[in-house]
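Engineer: Show me how the following folds:
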Amino acid sequence: MGLPLMLALPPEQFRAVLAHELGHLSGNHSRFNGWIYRQRETWYRIVKGLRQSGHEISLLIFQLFLIWYIPFFNAYSFVLARMNEYEADRCAVDLTKEQNTAKALINFEVKSRFIERYFWDSIYKQLETEIEPPEMIYTAMQQAFAQRLNEEIISTCLMEALTEKTNNTDTHPCLRDRLKALGYIPNFPKELAIFAPIEISAAQEFLGDELEKIIEHFSQVWREKISTPWRQKYAEIQKLIVTLKDLNCKSQKQQLTLKEASQQAFLTFKFEGEEAVIPLLQEIIHRDPHHALANYLLGQIFLNKQDATGIEYIERAIAQDSSIVGEGCQIICYFLREQGRNNEAKSYQERAESYGKLILKSQQERSTLKNDDKFEPHNISDIEVKKLCQQLSNYSHLITAYLVKKNLQYFPEKPLYVLAVKREFSFLEGSHSYEADNSKLVNSLLQENELPSNVFIFILNSHLSMEKKLKRIPNSMIYQKKGKK
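Structural biologist: Predicted coordinates:
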């Protein structure tokens, strides 16, 4: 619960959020639920601490434990952890009343979106012209919350927050479910009043005369931390601006290739906005009606302008690129809800949810290898394979490497390559050392080499039957250490 939250909420709503967090630690409702909450936080802090400490071996060994433990812990604790959120909300109600708790939940959801999408966007927009980051960032944030926020922006963020559904990847229930559990029925027009300018923020109320010093301190810390990456990003953006100027000049003399035209459109959208890019996107679509990026971006722009023809463009993009099904359907869903076309919106919501389930199944399919998996030749060019072999030869303890492509049930158009390697090892190695060395080798291969995109690395030493299976795939063996057979 940091300074941005205190600047965003009035005192009575901040008290409700504070009461919610204290409710997690309280034994008033369920000591076991509180224990679950603390255990989940403890594991995440331990892993984060090990990563930051640089103790790679400790982290690898600990991760092996987590790989075994976390699925069991999550399975038993997930429902309880979600219940704990409802319990903590009820603690907030007991201490600060229903209205304050409900308003705090709504305010938090909406202003989180506002901060991420609009406030920080406006700050990073300055990268186009300023070589140094702004000095008093938290003063700017305080001023943003103190004035009336753009009603159109707030309406969009509120609609999104209220239409989201609880999913199975987050222990936090969606906003509507949390409000329902409190017995609070949201009324869209009425809720907009929550976002009136804050006369006195929680930061002003509770930090008093120290607020100015705290804002100055955090602004300075942020500026020192961001200065180097800011200058680097500034240099990159200046190059992109020059690229856009060159493409604009070239387009005056001759027709750009589709790749160049796409880059011109993307950069125009980035630096000049929606209106400027519309004719460029329309020209790309005229040349290639099925251009996924152009259709998707133009569809978004039209829906932002409340033009329903944007649906057609997004549908056309989805037909070409399945990876945007979920996001595309959600964008259309939000538009239709704003138009009051709730039945149509529901169908897109269901479509997005169905796609989400397919994504989960796809991730499961791509995260493991099983004995009944089927493989086929990798079809990667000889040049790329030769380059990979040269990189593998730098690992003195590697004996053999196979490269194949896994047959997939879900999204087979996005290939998954399998790089299976056998390494030298001593029978004197303990099981912990053996597994730790395997993990270290996998991480090294992923980080230090130019591998095909979407690759799964597999250690063959304990899976000789898998090696026999891979040997039967044509051209699967791409590397063998000299003197080894």
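Engineer: Could you use CA atoms for every contact and neighbour count after this?
Structural biologist: Fine.
Engineer: Where is the longest strand in the protein?
Structural biologist: Taking DSSP state E as the criterion, the chain has its longest strand at strand 398-406.
Engineer: I'd like to know which elements that strand is packed against.
Structural biologist: If you count contacts as 3 or more Cα pairs under 8 Å, 6 or more residues apart in numbering; DSSP states H and E, strand 398-406 packs onto strand 375-377, strand 417-423, helix 464-471, strand 477-480.
Engineer: and the angle from that strand to strand 417-423?
Structural biologist: Put simply, strand 398-406 runs at 160 degrees to strand 417-423, going by axes from the mean of the first three to the mean of the last three Cα atoms, to 10 degrees.
Engineer: picking that back up, among the helices and strands packed on strand 398-406, which is nearest Lys357?
Structural biologist: Smallest distance to Lys357 across those (Cα to Cα): 22.6 Å, for strand 417-423.
Engineer: so where do the helices sit in the stretch 1-150 of the chain?
Structural biologist: 3-8, 11-25, 31-53, 56-96, 98-114, 120-124, 137-146 (DSSP state H, counting those that start in this stretch).
Engineer: re the thing from before, could the helices and strands packed on strand 398-406 be laid out in TSV, adding mean neighbour count?
Structural biologist: Shown next, in TSV, are the helices and strands packed on strand 398-406 (neighbours: other Cα atoms under 10 Å):
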stretch	mean neighbour count
strand 375-377	17
strand 417-423	21
helix 464-471	14
strand 477-480	18
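Engineer: Which of the ones you listed sits closest to Ala317?
Structural biologist: strand 417-423 (26.1 Å).
Engineer: Next secondary structure after that closest one?
Structural biologist: Toward the C-terminus, strand 417-423 is succeeded by helix 431-448 as the next helix or strand (DSSP states H and E).
Engineer: Between strand 398-406 and the helix or strand just after that following helix, find me the angle.
Structural biologist: The element immediately downstream of helix 431-448 (helix or strand, assigned by DSSP H and E) is strand 455-459. Here the directions of strand 455-459 and strand 398-406 differ by 140 degrees (the same axes, to 10 degrees).
Engineer: Flag every buried residue along stretch 286-295.
Structural biologist: Applying a neighbour-count criterion of 16 or more other Cα atoms under 10 Å, one finds 290-295 buried in stretch 286-295.
Engineer: could you point out the longest helix in this protein?
Structural biologist: helix 211-253 (DSSP state H).
Engineer: just how off-centre is the helix or strand hosting Asn295 within its chain?
Structural biologist: Using DSSP H and E, Asn295 falls within helix 292-304. In this view, helix 292-304 has its centroid 21 Å away from the chain centroid, taken as Cα atoms, centre = their mean, to the nearest Å.
Engineer: Also this sequence, please, to line up against the first:
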Amino acid sequence: MDQQTYTSLVHSLEVDATIHPGRFRGKVILLGSMAYLVLFGLLAALALLFWFAFEAARAADRAGSLIRLGLFALFMAPVFVVVLRMFFMRLPVPEGRVLLRADAPKLFGLIDKMRKQLKGPPIHHVLLDDEFNAAIFQRPRLGLFGGHTNYLILGLPYMLSMSPQEMAATVAHEYGHVCGNHGKVSAWIYRQRQTFTALYQQIGDGAGDNLVYGLLAGLLGKFMPYYSAHTFVLSRQNEYDADLTATELVGAKPNAAGLIRGELLGRWIDEEFWPTLLRQADTRDKPAFLPFSAMGTAFKAGYGQWATSETLARAWGEKSDLYDTHPALRERVEATGERCKLPACIDVSAAEALLGGRTRMLVDEFDQRWWQREKKEWRARFQYASRAQARLLELRRAPLDALKLQELQELAVLSAEFEQPDKVVLAHLLAQPGGPFPRAEYEYGCLLLAGRDDKGLGHLANAGAADARLRDKAARVGFSYLAKYGDERQAQQWCDRVVAG
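Structural biologist: Have a look, this model is predicted:
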């Protein structure tokens, strides 16, 4: 199934799920159940086939027949084992710092209250990790045959950014995923999706090795896109259901404010906070501030950067896509009944309110863990940057015409890395014989597009053609430019050509 057909299928299923949500949910359950029946049938067929072959070989009482049976068993055993293992597949235990009730009594009190309101299953483990996110994870203990351990995973950066009410809405959203019939079906569908994806990958890897694997890969290849489209639509529908749970338990205003804050601040952390911190490695052998200690202050001080009408308009204008089961921000907020509005700067964070006196200790713990993990790479970068910037100063002292080709390339790359791309240097280098110069082509193309010069597209295409490592970056830059100043269809066609090489 090609991308256009898959997209059309998803859109038609979304209409069906909106008009007849109960019927659509039943359809997905039936589709998954039938798939499991097929797998059980396959296991039974393989077992019967082997048994009949064994009986035939024993009746013939010939050494050649037994040898052929052994070869057949050797041929078929991996298929049987792969399918059998799918029924007992165990997902990895999620990583994170375990929080006990004594560590955060207010947080656990909030969870207890929600469990009582929703009559939901217990949360067996609460984990704190370093992501700007929150999630709930059901880990099957016996694969297909039941038994689940529930993990609530909360990101420390997320807790440092949200108000207590916004954090409560997030916890309610995540807990809503495992409550009631919706939660059970969601968890079952999630595990199924994992099972069939793993099975498809395993069999697809061996499709060229033997006829049976090839046949199974062909059958799953037809089934998986159809199944993925149905489960994708149901997963997105479940996000709306979980948002509704958060609105009912905590309120529409804090739920909507948390959604908007999470979207805007999450982008700012990726685009500004972490790059600013990591750039210190170019001038310092140790950061002036450690990340988690600085986050609370940075979120407040940077409010004027991430909470603007421009950043909100950009986020609000984005549409849902097929790469994320979460609907777009606008659709989620409007579903709560609220409007587009910038969240207020908070005085007390959810971490301070729900983790209490443990917050400082946990922040220090995460900082030290981060530094121990990053220290080696940080110091290696500092040493490299010190040498590279000294070399850049040396190259800057010489006239361009006096530099050899290799030195010109070095100057172009180092100036782009430690200062900003130098248009004069790049143009001079690209005019020299002895190319291609893919990195220079890429930087020059970006500069031209920044000035609304379409010639930059040609340089990006040249960069991608000369160096496969730059292909995706060049394609993204060109796509964004064409989508902004042209049309998306033209942008996609250009992007496809660059990616194809």
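Engineer: Kindly name the residues of structure 2 that line up with the longest strand of structure 1.
Structural biologist: Using TM-score structural alignment, strand 398-406 of structure 1 corresponds to no residues of structure 2.
Engineer: what about that strand, distance to the chain center?
Structural biologist: The chain centre lies 31 Å from the centre of strand 398-406 of structure 1; the measure is Cα atoms, centre = their mean.
Engineer: can you pull the buried residues of the helix or strand containing Leu9 of structure 2?
Structural biologist: Using DSSP H and E, Leu9 of structure 2 falls within helix 3-19. Using 16+ other Cα under 10 Å as the test for burial, helix 3-19 of structure 2 gives 6, 10, 13-14, 17.
Engineer: quick one, what contacts the aligned residue in structure 2 for Arg15 of structure 1?
Structural biologist: The equivalent of Arg15 of structure 1 in structure 2 is Ala168 (alignment by TM-score structural alignment). Neighbouring residues of Ala168 of structure 2 by Cα atoms under 8 Å, 6 or more residues apart in numbering: 110, 250.
Engineer: Look up how far Asn255 of structure 2 lies from Ala168 of structure 2.
Structural biologist: According to Cα to Cα, to the nearest Å, Ala168 of structure 2 and Asn255 of structure 2 sit 8 Å apart.
Engineer: ok, back up a step: helix or strand right after the longest helix of structure 1?
Structural biologist: That would be, after helix 211-253 of structure 1 and using DSSP H and E, helix 258-272.
Engineer: Report the angle between that next one and helix 211-253.
Structural biologist: 140 degrees.
Engineer: other SSEs contacting helix 258-272 of structure 1?
Structural biologist: Counting contacts by 3+ Cα pairs under 8 Å, 6+ apart, helix 258-272 of structure 1 packs against helix 211-253, helix 274-287.
Engineer: Repeat the analysis, applying 10 Å as the threshold.
Structural biologist: Applying 3 or more Cα pairs under 10 Å, 6 or more residues apart in numbering; DSSP states H and E, one finds that helix 258-272 of structure 1 contacts helix 211-253, helix 274-287, helix 292-304.
Engineer: okay, the angle between it and helix 274-287?
Structural biologist: Angle of helix 258-272 of structure 1 versus helix 274-287, following the same axes, to 10 degrees, is 170 degrees.
Engineer: What is the corresponding segment of structure 2 for stretch 80-94 of structure 1?
Structural biologist: The aligned range for stretch 80-94 of structure 1 is 234-248, by TM-score structural alignment.
Engineer: Just give me the mean distance for that stretch relative to structure 1.
Structural biologist: Superposed on structure 1, stretch 234-248 of structure 2 shows a mean distance to its aligned partners of 1.4 Å (mean Cα distance after the TM-score superposition for structure 1).
Engineer: Which residues are in contact with the residue mapped onto Glu272 of structure 1 from structure 2?
Structural biologist: Using TM-score structural alignment, the partner of Glu272 of structure 1 in structure 2 is Glu419. Residues in contact with Glu419 of structure 2 (Cα atoms under 10 Å, 6 or more residues apart in numbering) are 389, 392, 413.
Engineer: If we use 8 Å, what do you get?
Structural biologist: Applying Cα under 8 Å, 6+ apart, no residues contact Glu419 of structure 2.
Engineer: quick one: it from Lys473 of structure 2, how far?
Structural biologist: Counting by Cα to Cα, the gap from Glu419 of structure 2 to Lys473 of structure 2 is 20 Å.
Engineer: So which bit of structure 2 is stretch 420-437 of structure 1 matched to?
Structural biologist: No residues of structure 2 are matched to stretch 420-437 of structure 1 when aligned by TM-score structural alignment.
Engineer: re earlier: can you list the buried residues in the longest strand of structure 1?
Structural biologist: Going by 16+ other Cα under 10 Å, strand 398-406 of structure 1 has these buried residues: 398-406.
Engineer: what's the answer for stretch 488-501 of structure 2, then?
Structural biologist: In stretch 488-501 of structure 2, counting by 16+ other Cα under 10 Å, buried: 491-492, 494-495, 498-499.
Engineer: Let's see which of these end up in helices.
Structural biologist: Using DSSP H, the subset of the buried residues of stretch 488-501 of structure 2 located in helices is 491-492, 494-495, 498-499.
Engineer: Dump those to a markdown table, plus distance to Leu430 of structure 2.
Structural biologist: Converted to a markdown table, these look like this (distance: Cα to Cα, whole Å):
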| residue | distance to Leu430 of structure 2 |
| --- | --- |
| Ala491 | 26 |
| Gln492 | 27 |
| Trp494 | 23 |
| Cys495 | 23 |
| Val498 | 20 |
| Val499 | 22 |
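Engineer: Show me which pair in the residues you listed is furthest apart.
Structural biologist: Ala491 and Val499 (12.2 Å).
Engineer: Which residue, other than its chain neighbours, is closest to the counterpart of Val178 of structure 2 in structure 1?
Structural biologist: Counting by TM-score structural alignment, Val178 of structure 2 lines up with Leu25 in structure 1. Leaving aside its chain neighbours, Leu25 of structure 1 sits nearest to Gly34 (5.4 Å; criterion: Cα to Cα, 6 or more residues apart in numbering).
Engineer: my guess is that neighbour meets Gly27, correct?
Structural biologist: Yes: using Cα atoms under 8 Å, Gly34 of structure 1 is in contact with Gly27, at 6.7 Å.
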